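# give me coordinates for this.
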Amino acid sequence: MAPRCALDDLPDAGVLTHDGLAPRGDGRVLVLACGALAREILALIRLNAWGHMDLACLPAILHNHPDRIPDAVQGAVEKHRSDYDRIFVAYADCGTGGALARLCDTLGVEMIAAPHCYAFFEGTDAFVARAEDEFTAFYLTDFLTRQFDAFVIKPLGLDRHPELRDAYFGHYTKLVYQAQTDDPALTAKAKAAAATLGLAFERRFTGYGDLARALATQG
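I've put the predicted structure just below:
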């Protein structure tokens, strides 16, 4: 039976397992992830039948305050370490300026080697190769497309002050939708987001990219 997930943020980093209880030993791995990756990680667990792997999520909104990510990760690792043989941190640097990597080294846990999720979804090497030509691109993933109002419009106050749009996005030229799935409804939503921001639209199917490869190493 695959792990269950409500796909909401889990502020207490509750573990999603087969039976709702945190198992002990037996080669089990806890994936400690950003809530923005919950749907993708659960899909990969099901697809690959990784029955040894459980998931705990921290709130995706931490990305609006990246300085808080290391402390949140440390607290979750310390909370769950005794219940698992390994913990894998499904975060990239995510704006922490190297602080998360230093913490993971101190704690003795692995994390994804990438600057952020846009890079590892596309494949970090491919993303870096494009970077010089795309410094005016604004990126959305499946998660951010679904949560565009909650994570972009409302935090920036554009629902109350739409006239601020050009102050925030005037230097961007296009919105790149990095699609993890082939979902016409999500593509339409991403295209509408680009129109809202006054940007050209590009859809780029990435699938799960380096996220899948990183989790596969925890088999």
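# when you work out contacts or count neighbours from here on, use the C-alpha atoms and nothing else.
OK.
# ok, now which ones touch Ile153?
Asp159 (CA atoms under 8 Å, 6 or more residues apart in numbering).
# what about it, distance to Ile41?
26 Å (CA to CA, to the nearest Å).
# what about stretch 126-136, start to end distance?
17 Å.
# contacts for that stretch, please.
Tyr118, Ala119, Phe120, His171, Tyr172, Thr173, Lys174.
# for Ala99, which non-adjacent residue is closest in space?
Excluding the flanking residues, the one nearest Ala99 by CA to CA, 6 or more residues apart in numbering is Pro70, at 6.7 Å.
# name the helices or strands packed onto the helix or strand containing the one you found?
Secondary structure assigned from DSSP states H and E places Pro70 in helix 69-80. Identification of packing neighbours for helix 69-80 by 3 or more CA pairs under 8 Å, 6 or more residues apart in numbering; DSSP states H and E yields strand 29-34, helix 99-107.
# which other helices and strands contact the last one?
So that's helix 99-107. Contact partners of helix 99-107 among helices and strands, from 3+ CA pairs under 8 Å, 6+ apart: helix 69-80, strand 110-111.
# one more, please, to line up against the first structure:
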Amino acid sequence: MGATLIIACGALAREIDALKRANGWDQLQVQCIDAALHNRPEAIPARVDALLEKHFHQYDRVFVAYADCGTGGALDKVLARWDVSRLPGAHCYEVFATSAVFHALAEAEPGTFYLTDFLARHFDRLVIDELKLDTHPVLQDMLFGHYQRVVYLAQTDDATLLAKAQKAADRLGLAFEVLDTGLTALQAALAPQILHFDHDSEAHHATH
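Below is the predicted model:
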């Protein structure tokens, strides 16, 4: 089995590493992109494209561990040029929760702000600091005034992260709910790409 590269959002790094260790995916290498780009999603396609340009021919298989992530289809255009697949759905919330569960959550309350383990861990840096909510408090109402609740999609059973997620909801003045997702859905999305990739290595390299 040849080497596989996953180009991943940094927000998934810990979870992918956990799955790699749990499943013995020794052939898997991971190259991460700063998760802060989610505040500038228009920059994601170019960063992914640059990494594909750099690494594509060094691996037998390449997969991109991003969903659309706010790129409005621009990421898919990049991936189509390289004949590379990505995670399903609009964003990692949908990946973790599964599409059916996520859409049920969104339909039940469109004004939902979602947290993952990563976002709970780095809420102050990625939300408060990046969006300048401390220095410009008026922005909180502008950006979060239409939200009604925080749903914490928990990948792990971690009391510290649970407390951080609750604190984030309190900081935003929103109701708080928890949904334990684990890593089952992420594993289901990644495993076929790693173990049963559609293209053999000769076809992979011959096309580029």
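# rewinding a little: what about the counterpart of the residue nearest to Ala99 of the first structure in the second structure, neighbour count?
For Pro70 of the first structure, the aligned position in the second structure is occupied by Pro45, per TM-score structural alignment. Applying other CA atoms under 10 Å, we find 19 residues neighbouring Pro45 of the second structure.
# for the first structure, which segments count as strands?
Along the first structure, the segments classed as strands by DSSP state E run 15-16, 29-34, 53-58, 86-90, 110-111, 137-140, 174-179, 200-205.
# now do the buried residues in the last one.
Translated: strand 200-205 of the first structure. Of all the residues in strand 200-205 of the first structure, those buried under the rule 16 or more other CA atoms under 10 Å are Phe201, Glu202, Phe205.
# make JSON lines out of those and add distance to Ala33 of the first structure.
Below are the buried residues of strand 200-205 of the first structure laid out as JSON lines (distance: CA to CA, whole Å):
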{"residue": "Phe201", "distance to Ala33 of the first structure": "29"}
{"residue": "Glu202", "distance to Ala33 of the first structure": "27"}
{"residue": "Phe205", "distance to Ala33 of the first structure": "22"}
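# which of those lies closest to Gln218 of the first structure?
Phe205 (25.0 Å; CA to CA).
# need the counterpart of the closest one in the second structure.
Aligned partner of Phe205 of the first structure by TM-score structural alignment: Asp180.
# so which elements touch the helix ranked longest in the first structure?
For the first structure, the helix with the greatest residue count under DSSP state H is helix 184-197. Here helix 184-197 of the first structure touches helix 142-146, helix 165-169, strand 174-179, strand 200-205, going by 3+ CA pairs under 8 Å, 6+ apart.
# what mean distance separates that helix from the matching residues in the second structure?
Mean deviation of helix 184-197 of the first structure relative to the second structure after superposition (mean CA distance after the TM-score superposition for the first structure): 0.5 Å.
# chain center to that helix: distance?
Centroid separation for helix 184-197 of the first structure versus its chain: 19 Å, with CA atoms, centre = their mean, to the nearest Å.
# likewise for stretch 91-108 of the second structure?
13 Å.
# matching residues in the first structure for it?
Against the first structure, stretch 91-108 of the second structure falls on residues 116-133 (TM-score structural alignment).
# gap between the two ends of the matching stretch?
18 Å.
# could you find the counterpart of Gln31 of the second structure in the first structure?
Checking TM-score structural alignment: Gln31 of the second structure goes with Ala56.
# meant to ask about Cys69 of the second structure, not that
Under TM-score structural alignment, Cys69 of the second structure pairs with Cys94 in the first structure.
# residues in contact with that match?
His63, Pro66, Pro115, His116, Cys117.
# and the helices and strands packed on helix 99-107 of the first structure: which comes nearest Leu197 of the first structure?
So among these, helix 69-80 is nearest, using CA to CA, at 27.9 Å.
# what's in contact with the longest helix of the first structure?
140, 142, 145-146, 148, 165-166, 169, 174-175, 177, 179, 200-201, 203.
# if you set the cut-off to 7 Å instead, what comes out?
By CA atoms under 7 Å, 6 or more residues apart in numbering, the residues outside helix 184-197 of the first structure that reach it are Thr145, Arg165, Phe169, Leu175, Tyr177, Ala200, Phe201.
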